[in-house]
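**Student:** Pasting a predicted model and its sequence here:
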Amino acid sequence: MNNPMFTTLVHEQLPIEKLAGQTIARQEGTLTDTGALLIKTGNFTGRSPEDKFLVEDNINIKSVDWNKFNNPIDENSFLQLKDKLIAYLNNKPEIWARNLFACADNRYQLSVRVINENPWSNHFASNMLIEPDADELKSFNAEWLIIQAPNFEANPIIDGTRQKNFTILSFKHKTILIGGSGYTGEIKKAVFTALNFLLPYEHNVLSMHCSANEGANGDTALFFGLSGTGKTTLSADSQRKLIGDDEHGWSNQGVFNFEGGCYAKIINLSAECEPEIFNAIKPGALVENAIQFENSNHIDFSDKSITENTRTSYPLEYIPNAKAPALGGHPQNIFFLACDAYGVLPPISLLTEEQAMFYFINGYTAKIAGTEVGITEPKVTFSACFGAPFLPLHPEFYATLLGKKLKEHKVKVWLVNTGWTAGPYGQGYRISINNTRAMVNAALSGKLDTAHYQEHSIFHLSVPQSCPGLSSQALLNPCDMWSDKNAYDETARKLVELFDKNHQLYNHPQLS
């Protein structure tokens, strides 16, 4: 391993097939009928965003937006915890390591060494980041280090953490420590958090919580949204090349993926509605916290007895039309995905530049059950830039970068409600993925350019009055979907009030 701080046996760069076999033997994983590896992540089946810490140092103390997602921790506590974590791993008979890259654009690529207590966490990292080729491995020099041990727990009184689990980033030491949680998404989002500081602050590159794909004519589209709003599903389109499903940068040259894989929710997954994701669950894919039918190795995708946040990770090339390298041009269309639990937002609206800035800085959605600890049903939330838990800098920093790019490249921006209609959560129903995809495809193909638009009386959004492929054109006007029009107006005004209250935190124009 060429690293003197570890003395245990280390397995490096193992082939997928070998790793899967060892995982089954040592970690009690099981193979599904499709050959994917099914594992359980333990007590944590979602992220714990309030247990993420940034080490205060002369690099970030004045630039970081310190808040409940960016908790400060002193350098001595970080170093003490790092020593404990290393000592813990050195008492293990074996640990697992990989050398990987983040960022498909070589100009901004970050070299990372990932060290894990168990092999399936290491396999997740290999799925989600970019594997070096043989020549790159020979000369690999890791700039950042990630150490993750699910069974190592901190002592909050001594170590300065909030509770026993933690994720800690040090920009000075270029190190990420993760302990007390087996949820693999903590690894992925820790890397994202690091890039959300390094790229905008040091390179003037806009880092984005979005998916991206490319049409036959080379047109790039971005899909912003929190987990569960449809980023992965909508970007996995058989008619378009997939650039990536979750994390991207937008430089002066265009868009690039941060990752080398996808991390898709699979609750209620079906081959009919999401064939690309369904077919990616094969040897090499990792399935988390799903349940198999009794006496069977077939996954019951409807079973949420462990969590609603059942997921699969797989390499980007498992999507047949994935683009390699994962680079795109400047986007022509941007979609803000909002899972509206109130059921009042139109399913698609064309935004003015001012409205685009408003909805980006507010980042409205409903957090989907299971994505974070304690979320058991959709919860109305505002998450700045559609990714507040991962933003070390103030949201205005990212919004300003976006605003400049929208002006420069004259991008069309759409607000898409992937949530409820005909009533709020519990009364109405969720808009089908087929209807959402029809609206997105109409926007991408230019078919909505000639549609007649009507201004929404409460949100003042431009709403198309016709769209090909919808099961019902009435869907376009949510008020028509409610049986009680007065209740709709009252609920819509309530949401506007919540928007404007949240927006007082920022310096962009109000909605009303």
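**Tutor:** Right, received. Where do you want to start?
**Student:** from here on, contacts and neighbour counts on C-alpha atoms
**Tutor:** Noted.
**Student:** Doesn't residue 178 lie inside a strand?
**Tutor:** Yes - Residue 178 forms part of a strand when assessed by DSSP: H, G, I helix; E, B strand; the rest coil.
**Student:** Next up, the contacts around it.
**Tutor:** 146, 147, 148, 149, 150, 165, 166, 167, 168, 186, 187 (C-alpha atoms under 8 Å, 6 or more residues apart in numbering).
**Student:** Identify the farthest-apart pair in these.
**Tutor:** By the measure C-alpha to C-alpha, 146 and 165 form the most distant pair in these, at 15.4 Å.
**Student:** Tell me which residues are up against the helix or strand containing residue 123.
**Tutor:** Using DSSP states H and E, the element containing residue 123 is helix 119-128. Under the criterion C-alpha under 8 Å, 6+ apart, residues 16, 19-20, 22-23, 27, 39, 95-98, 100, 114-116, 182, 184, 187-188, 259-263, 285-286, 313-315 lie in contact with helix 119-128.
**Student:** How far does stretch 319-339 sit from its chain's centre?
**Tutor:** 14 Å (C-alpha atoms, centre = their mean, to the nearest Å).
**Student:** That one: which residues count as buried?
**Tutor:** By neighbour count on 16 or more other C-alpha atoms under 10 Å, the buried set for stretch 319-339 is 319, 321-323, 326-339.
**Student:** So for that stretch, first residue to last residue, what's the gap.
**Tutor:** End-to-end distance for stretch 319-339, by C-alpha to C-alpha, to the nearest Å: 25 Å.
**Student:** Put this next to the first one:
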Amino acid sequence: MNSVEIANELKELLNGENIKVQLSVPQLVERATERGEATLTAEGALSAETGKYTGRSPKDKYIVEEESTKDKIDWGNVNRPISAEVFDNLYVKVINYLKEKEELFVFKGYAGADKESQLQIQVINEYAWHNLFCHQLFIRPTKEELAVHNAEFTIVSAPNFKADPAVDGTDSETFIIVSLEKKIILIGGTEYAGEMKKSIFGIMNYLLPENGIFSMHCSANVGEAGDVALFFGLSGTGKTTLSADANRKLIGDDEHGWSNNGVFNIEGGCYAKTINLSAEKEPEIYNAIRFGTVLENVVVDPDSRIPDYDDGSLTENTRAAYPIHFIDNIVMPSVAGHPKTIVFLTADAFGVLPPISKLTKEQAMYHFLSGFTSKLAGTERGVTSPEPVFSTCFGSPFLPLPATRYAEMLGEKIDEHGSQVFLVNTGWTGGEYGVGSRMKLSYTRTMVRAAIDGKLNNVETTQDAIFGLHIPTAVEGVPSEVLDPRAAWADKEAYDQKASFLANLFKENFKKFSNVSEEILKKGGPLA
């Protein structure tokens, strides 16, 4: 099928009598509860379960191999190719399946708060609660904007349509297929709503760099003086906790672009983890769970309808989706200036990385490409001891272009705007996991605030002998012995062995980047 035929099929579907376009939040809540898709909690949030799939299905995600884009994509385990024929056949089946549904729900909105690079999107949903999810997570149009909205990309989501691998050419019943040429994201066989959010992020990670805009998997906030800070980090590193600061306004918590105008949020909402959530630890998220919020796979008492955020029996990946204005201390619209400070967060369970260190541009690019943290025991089934994790650019599952493209853009932005980059270890100190202790959050907050306030830009540093990192010799409010990771270990020889072990893991992981510059290889990574 060509793009015209695809568009005609879509137009016919959207002209059906079963189509409900741009329903309000109360209308979507009503439809979801009446249809038995979800229930209301005591706080008024909509609670839904996703059944078999409680997270993304990366092995069922594909990009259509097309002439106009195939030479740009970084094909491999993340970006898996699939033929146009497979896509076309499944597309027709899904469209015909949806035509027979009693109701379909359509959301029209945007990705990207920067008007100059904003992507107009629409989502066609089989479920009302999925449509509410998209309404809260993406950027919502005004009535005037809706009147002239013309979708550039469309998500077609049919969770109850299951593929037959033997017939349809997929690996399983589930499929998330992106056609960059036909501008369609086709999703089936999974009820996990996060697939829609991350599919649009993947599209933006393709489109933004093509327009000279650096796309980033990070949170961002801004101070009263307009000083912007970015926080990159994988799950468990403290990205959400550290970017939520009463003295600074949140730009966004997960996805951003950095253009010639500055930083902007790609989304219009937040998709926060809720496992072990409490009002004391994370009041912003806790207080955002109200009418209009979508809870995903959170165990709720059937009588009192009170959520139990400590119960991970359905999944540890419990979530809340809500519009960003449910958080009080935010910037609206979600745009700000150029970042003065960039923070890379890592939870080093080996306890050998400094609690904070300054990075040169080459080191920043090296650690950005590495994306290191540790997966801790108990966070996933089968994980009984800390495991090193390297996620390229702190977001490898969502990068359609070669990783070095994003790293080069980071280097260019650092050069252009003089941004200061810091590596912050929120993991262990004084020994590895089981021997040492977790870095005190109060110390980490103090160090991060000092970095953001510019107090560490010109301080005296010492260079770590193994990783080559530049460690501040003093940070007000933090004991000096905490700053030097080797000094914090009672057994210095054990530290040297463990540090060398981690340095070798970095080197081994970095071998997959065959086309990085000599400058990054020589000046970015471990010295020993």
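**Tutor:** Okay, I see it. Bear in mind that the values here come from a model prediction, so they are computed numbers and not experimental data.
**Student:** that older thread, in helices, which of the buried residues of stretch 319-339 of the first structure appear?
**Tutor:** Counting by DSSP state H, these place none of their members in helices.
**Student:** Just the ones in strands from those, please.
**Tutor:** 327, 328, 331, 332, 333, 334, 335, 336, 337, 338 (DSSP state E).
**Student:** Now tabulate those in a markdown table and tack on distance to residue 479 of the first structure.
**Tutor:** Below are these laid out as a markdown table (distance: C-alpha to C-alpha, whole Å):
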| residue | distance to residue 479 of the first structure |
| --- | --- |
| 327 | 40 |
| 328 | 38 |
| 331 | 32 |
| 332 | 30 |
| 333 | 26 |
| 334 | 25 |
| 335 | 22 |
| 336 | 21 |
| 337 | 20 |
| 338 | 17 |
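**Student:** Show me which of those is closest to residue 305 of the first structure.
**Tutor:** Looking across those and measuring by C-alpha to C-alpha, the closest to residue 305 of the first structure is residue 338, at 26.2 Å.
**Student:** Verify the stated contact: that closest one with residue 417.
**Tutor:** Yes - in this structure, residue 338 of the first structure is within contact of residue 417 by C-alpha atoms under 8 Å, at 4.9 Å.
**Student:** The helix holding residue 123 of the first structure vs the second structure, average distance?
**Tutor:** Here the mean offset of helix 119-128 of the first structure against the second structure after fitting is 0.9 Å, by mean C-alpha distance after the TM-score superposition for the first structure.
**Student:** That helix corresponds to what range in the second structure?
**Tutor:** Aligned by TM-score structural alignment, helix 119-128 of the first structure falls on residues 128-137 of the second structure.
**Student:** quick one on the thing from earlier: now restrict the contacts of helix 119-128 of the first structure to buried residues only.
**Tutor:** For those, buried by 16+ other C-alpha under 10 Å: 19-20, 23, 39, 95-98, 100, 114-116, 182, 184, 187-188, 259-263, 285-286, 313-315.
**Student:** So which of those residues are in strands?
**Tutor:** Per DSSP E, these map to strands at 39, 95-98, 100, 114-116, 261-263, 286, 313-315.
**Student:** what two of those are the furthest from one another?
**Tutor:** Maximum distance among those (C-alpha to C-alpha): 24.5 Å, for 95 and 262.
**Student:** and residue 28 of the first structure, how many neighbours?
**Tutor:** 11 (other C-alpha atoms under 10 Å).
**Student:** Residue 112 of the second structure matches what in the first structure?
**Tutor:** Looks like residue 112 of the second structure aligns to residue 103 there (TM-score structural alignment).
**Student:** thought its match was touching residue 258?
**Tutor:** Yes - if you go by C-alpha under 8 Å, residue 103 of the first structure and residue 258 touch, sitting 3.9 Å apart.
**Student:** More neighbours: which of these two?
**Tutor:** With neighbours defined as other C-alpha under 10 Å, residue 103 of the first structure and residue 258 compare such that residue 258 has more, 31 against 23.
**Student:** shouldn't that one be in contact with residue 100?
**Tutor:** No - with contact defined as C-alpha under 8 Å, residue 258 of the first structure does not reach residue 100; the gap is 11.7 Å.
**Student:** Mutual contacts of these two, please.
**Tutor:** In contact with both residue 258 of the first structure and residue 100: residue 129, using C-alpha under 8 Å, 6+ apart.
**Student:** residue range for stretch 249-257 of the first structure in the second structure?
**Tutor:** So stretch 249-257 of the first structure sits over residues 257-265 in the second structure, by TM-score structural alignment.
**Student:** Buried residues, the matching stretch. List them.
**Tutor:** 257, 258, 259, 263, 264, 265.
**Student:** Spatially nearest residue to the third one, not counting backbone neighbours?
**Tutor:** Taking C-alpha to C-alpha, 6 or more residues apart in numbering as the measure, residue 259 of the second structure lies nearest to residue 213, with 4.7 Å between them; neighbours along the chain are not counted.
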